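1. using only what follows, build the 3D model:
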Amino acid sequence: MDHDHYSDDYILDILRSVKTIALTGASPNPARPSNGVMGYLLSRGYEVVPVNPGQVGKRIQGQEVFGRLVDVPVPVDMVDVFRASNYLSEVVDEALAMNPRPKVIWAQLGVRDDAAAAKAEAAGIKVVMDRCPAIEYPRLIG
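-> As a prediction, this is how the structure comes out:
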């Protein structure tokens, strides 16, 4: 897949089909982008599960925090990655260990690793990089 350009239909299909999102790198700090995006996604009806090993057992935006993707107790449709690009491969490996696996890995603005994306895609997982669902949702859905 060409990760320099995504069709609106590709992004729209993801945003409409996803129900449960694991948000890695979730922060309890309201000034952090991950916190704001999590709140936005919750307000749009998504179930969002925060993942942050330093916040395990606490709550962010009212949701219980888990330490790793494999600890999330519900099936996840999408993993939203608020981690630096050099961690994307590790997140993909964690996602591949999930059962069932997520359908989508979405790497936030500035997050890109083409080799990690290729690994996820080879396993049948859709990938979006260097985009934000909180920007794409209002642009495409309103």
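
2. CA only for contacts and neighbour counts going forward, please
-> Noted.

3. Met98 touches Arg68, doesn't it?
-> No - counting by C-alpha atoms under 8 Å, Met98 stays clear of Arg68, with 10.1 Å between them.

4. one more, so I can put them side by side:
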Amino acid sequence: MNHDHYDDSYIADILGSVKTIALLGASLNPARPSHGVMRFLLQRGYHVIPVNPGQAGKQIHGQKVYARLADIPEPVDMVDVFRAAEFLPSIVDEAMALSPLPKVIWGQLQIRDDTAAAKAEKAGIRMVMNRCPAIEIPRLGL
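-> As a prediction, the model looks like this:
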């Protein structure tokens, strides 16, 4: 897939079909983008599960924080990545170890690794990179 451009229908289909989102790199700090995006997604009715090893066991926006994707006790539809692009290959590997597999791995703004994306897509996981659902949802009128 060409990750330089996404059809609006591709993004809308993903955002309309996912319900449970693991937010990797969730922060307790209200100044961090992950904090605001998590709040936005929760307000839009998504079930958002924060993941951050340094905050495991605490709560962000009333949701229990887990250390790793593997620690989440329920299936997730999408992994929303707030980590540096250099971590995307290992995040794809971690997501591919889940059962069932997530439907989508979403790399936030400036998060892109085409090799990691190709690996995920080969396993049947849809990829979005260098986008933010908190921008895309209002832009698409969802």
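
5. got a TM-score for the pair?
-> For this chain pair, the superposition-based TM-score is 0.99 by TM-score structural alignment, normalised by the length of structure 1; 142 aligned residues with a C-alpha RMSD of 0.6 Å.

6. residue contacts, Lys111 of structure 1?
-> If you look again at residue 111 of structure 1, you'll see it is Val, not Lys. If you count contacts by C-alpha atoms under 8 Å, 6 or more residues apart in numbering, Val111 of structure 1 has them with Val81, Phe82, Arg83, Ala84, Ser85, Leu88, Met129, Asp130.

7. number of nearby residues for the fourth one?
-> So the one you mean is Ala84 of structure 1. Using other C-alpha atoms under 10 Å, Ala84 of structure 1 has 15 neighbouring residues.

8. what about the closest residue to it other than its chain neighbours, which SS state?
-> Excluding the flanking residues, the one nearest Ala84 of structure 1 by C-alpha to C-alpha, 6 or more residues apart in numbering is Val111, at 6.0 Å. Judged by DSSP: H, G, I helix; E, B strand; the rest coil, the three-state class of Val111 of structure 1 is coil.

9. find residues that contact each of Met98 and Arg68 of structure 1.
-> With C-alpha under 8 Å, 6+ apart, Met98 of structure 1 and Arg68 have no common neighbours.

10. ok, Val92 of structure 1 touching Ala116?
-> Yes - here Val92 of structure 1 lies in contact with Ala116, judged by C-alpha under 8 Å, at a distance of 6.5 Å.

11. ok, the aligned partner of Leu15 of structure 2 in structure 1 - contacts?
-> Per TM-score structural alignment, the equivalent position to Leu15 of structure 2 in structure 1 is Leu15. By C-alpha under 8 Å, 6+ apart, the residues touching Leu15 of structure 1 are Pro133, Tyr137.
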